[in-house]
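Student: Got a predicted structure here, sequence first:
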Amino acid sequence: MPETLRLLQAGAGGMGRAWLRNIKQNPDVVLAGLVDLDVPLARAAADEHGYAEVPVAASVAELAERTGAEAVIDVTVPAAHPAVSVDALLRGLPVLCEKPLAESVRECLTMVAAAEASGRLLMVSQSRRYFRTGEAFGGQLAGLGPIGSLSCEFSKAPRFGGFREQMAEPLLVDMAIHQFDLARKLIGSEPLSVYCESYNPDWSWFAGNAAADAVFRFDGGARFVFTGSWCAPGLETSWNGRWRASSADGTAIWDGDSAPVVENASGPAVPAEIGTGPEEIAGSLAEFVQALRTSSTPQTEVHTNVVSVAMVEAAVRSSASGVPVRIADVVSAAYAEAIETTPAGVLLEVLRSWSSVQQVVGLPEKY
């Protein structure tokens, strides 16, 4: 890989602008082009961030070859992720895609198929994995041994306006994937099932369910309990949530921002070791570049990230049905739907080649 990676960015909205600033600050990458369906918006965003000479267009196809792009950052709206990322992959371009990977597990599986068909990396930017104090928390949990219980309390009161306030499940679908995904990293195993109840308090300014309680059962017996609300004014938590983990050897807590604290059942407490690496989306981009340089597998490579989306989908189904939902059942149903709806071609061929979709995404097959 060249010393400086030439990037095409797709998406020039609010999050797209955050990524433009991120690219500007990273010496290992350079912006080769900016794509948005609203081309004047793309031109304005590029100019505002010091990219007056960078070409803009309405599609990756228009810029991929003539700019010499070597990778794509997909910062489009979630509904557009499958089309944009799959197109880039099949053009031979590795992709770093904003979370969530897609709006459904079915679409996620077609994106996995595209990555396999192209032989190119598809990584998801789960930016909340890249907090220095959060990584220190994970380090302390590793020292405590197998985690028996993990909990996250998330309480915020944002007034977004727009589409979020009209969604049927705004908290679960738009926010909770951050905490669900992080729970997988912290526990170090995969979720098996979830029981969830979502609801909307009387005072909520959201049309859909802005609060939820979910209990996930993990392989190995651990439980992850999520209690969240987007209409909880006063004494709000960090955007990362407030965390507590316990094992036979002790307990660790993290407020989502500050250094975590641990107390051992016996012996001295393990101090928090705070690193110096890049955080949030800067951390995502740094790992993406490193993965391309070394041919290593990043922690949020597409195959494994499907499970985080499946956690969200399973929680929504559980709330609607009133019963626990197995993660493997969600993935299996999505796979059957993907086989049925994917047009004939290379993606369908890859999907049909899988002997076990659970094995493909890393779920324990014994369940």
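Tutor: Nice, thanks for sending it over.
Student: contacts and neighbour counts: CA atoms only from here.
Tutor: OK.
Student: Which secondary structure state is assigned to Gly228?
Tutor: Recorded secondary structure, Gly228: strand (DSSP: H, G, I helix; E, B strand; the rest coil).
Student: How about Ile253?
Tutor: strand.
Student: Surely it is in contact with Gly241?
Tutor: No. Using C-alpha atoms under 8 Å, Ile253 makes no contact with Gly241, being 11.1 Å away.
Student: Tell me which helix or strand the residue lying closest to Glu273 once chain neighbours are set aside sits in.
Tutor: Leaving aside its chain neighbours, Glu273 sits nearest to Ala136 (5.4 Å; criterion: C-alpha to C-alpha, 6 or more residues apart in numbering). Assigned by DSSP states H and E, Ala136 belongs to helix 132-144.
Student: which of the residues in that helix are buried?
Tutor: Arg132, Thr133, Gly134, Glu135, Ala136, Phe137, Gly138, Gly139, Gln140, Leu141, Leu144 (16 or more other C-alpha atoms under 10 Å).
Student: next up, a second structure to put side by side with the first:
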Amino acid sequence: MTKLKVAVIGCGSIAQHRHLPEYASNKNVQLVAVCDIVEARANEVAEKYGVKAFTDYKELVKSGEIDAVSVCSPNYLHAPISIEALSNGLHVLCEKPMATSQEEAEAMIQAAEKSGKKLMIAHNQRFVRSHQIARKLIENGEVGKIYSFRTAFGHPGPEGWSVDGKNSWFFEKDKAFIGAMGDLGVHKTDLLRYLLGEEIVEVGAFVETSSKEFADVDDTAVCVLKTESGTIGTLAASWSFTASEDNSTIIYGEKATLRLEDNPTYSLVAQYTNGEVVNYELGKIQSNDNGGQKNTHVIEEFVGAIVEDRDVPISGTEGMKSLAVILAALKSNDTKTIVRV
């Protein structure tokens, strides 16, 4: 079988920690090129993987040398690069948040439809074992009616993990468009939609900068969310959890409470109203901390969808629905009103 020829655009931390090593270890993939606006970085990564280096993404996507790309650029370039790649007949895996506006997201989806190529958004929380099992428990009625939920994603901030530290694009509004809410919050809006099997329809949010004085984006956000069936819960996203990472979700149901990634030993704890407790030991969630799972399953799902010509698990439309919640949260904070998604 001929291998899928892949390039990675943007050689920052997410590319170096996730996309590149996962492509390199995938038997169906031939890594062909990398691209970064910083020439020295592009060359260094290219040398490490024995591939070609580019500094201009347009030149790369028009080169005729590749079948698919990962878009790991700053957020404001997600849509332009993805659209350019799709328009040149390439499959696209785009990091989250997929775009900086509804219009951009729609343009990406249209470009994918027009080209007949696959567009997948890298929402990796759907591939975490505890989240998948919890979804099944909710789906098959074991939890009963969902009464409420709370989810949090927080860590000390990108300066500890971005290749550029405090000078990272993550902290610049014109490049990131949104801070912790876009970096972490969008993961959790996607997770809640996946777990609950329904859409979030109303958002009330406070979005602030409390710990990163040098940043011109938010570093802490707390949202109240309401689903289409009327369930309410909270979402917190923060770069100000300075001691350790929190990546937990709790679902409060009629028959059980599910605690996901809330216990250091058990990835999922199901506490039933009859007193029974089931502990699931599933290994640590993907994380930048030591011991976190190294394989996010995003790359294998993307490659598998292309090779087997099946639908990607997280389409552009799914990415847009998760983005819409974040955009509503920003609007809620700006207008001091509850916003319909």
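Tutor: Received it, and whenever you're ready, just let me know what you need. The model shown is predicted, which means the values in this text are computed figures rather than measured ones.
Student: care to give me the TM-score?
Tutor: Here the superposed chains carry a TM-score of 0.83, computed using TM-score structural alignment, normalised by the length of the second structure; 319 aligned residues with a C-alpha RMSD of 2.8 Å.
Student: returning to that earlier point: same list (the buried residues of helix 132-144 of the first structure) but as TSV, adding distance to Ala71 of the first structure.
Tutor: Below are the buried residues of helix 132-144 of the first structure laid out as TSV (distance: C-alpha to C-alpha, whole Å):
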residue	distance to Ala71 of the first structure
Arg132	27
Thr133	30
Gly134	28
Glu135	27
Ala136	31
Phe137	32
Gly138	30
Gly139	32
Gln140	35
Leu141	35
Leu144	39
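Student: What's the first helix or strand after the longest helix seen in the first structure?
Tutor: As assigned by DSSP state H, the longest helix anywhere in the first structure is helix 302-321. Next along the chain after helix 302-321 of the first structure, taking DSSP H and E as the criterion, comes strand 325-326.
Student: Mean per-residue distance, that following strand versus the second structure.
Tutor: Following superposition, strand 325-326 of the first structure is found to deviate from the second structure by 0.7 Å on average (mean C-alpha distance after the TM-score superposition for the first structure).
Student: What span of the second structure is stretch 335-353 of the first structure aligned with?
Tutor: Aligned by TM-score structural alignment, stretch 335-353 of the first structure falls on no residue of the second structure.
Student: Check the offset of that stretch from the chain's centre.
Tutor: 24 Å (C-alpha atoms, centre = their mean, to the nearest Å).
Student: do the same with stretch 120-134 of the second structure
Tutor: With C-alpha atoms, centre = their mean, you get 10 Å for stretch 120-134 of the second structure.
Student: Look up which helix or strand whatever residue of the second structure lines up with Ala69 of the first structure falls in, please.
Tutor: Alignment note: Ala69 of the first structure maps to Ile66 in the second structure; criterion TM-score structural alignment. Using DSSP H and E, Ile66 of the second structure sits within no helix or strand.
Student: was I right about Ile66 of the second structure contacting Lys3?
Tutor: No. Counting by C-alpha under 8 Å, Ile66 of the second structure does not reach Lys3; the two are 10.5 Å apart.
Student: Which stretches in the stretch 151-300 of the second structure count as strands?
Tutor: Secondary structure of the stretch 151-300 of the second structure (DSSP state E, counting those that start in this stretch): strands located at 200-208, 220-227, 232-238, 249-253, 256-260, 268-272, 277-280.
Student: Out of these, the one nearest His17 of the second structure is which?
Tutor: strand 232-238 (21.3 Å; C-alpha to C-alpha).
Student: The closest one vs the first structure, average distance?
Tutor: Taken over the aligned residues, the distance from strand 232-238 of the second structure to the first structure averages 2.4 Å (mean C-alpha distance after the TM-score superposition for the first structure).
Student: Counting by contacts, list what that strand packs against.
Tutor: Strand 232-238 of the second structure sits against strand 146-154, strand 220-227, with contacts defined as 3 or more C-alpha pairs under 8 Å, 6 or more residues apart in numbering; DSSP states H and E.
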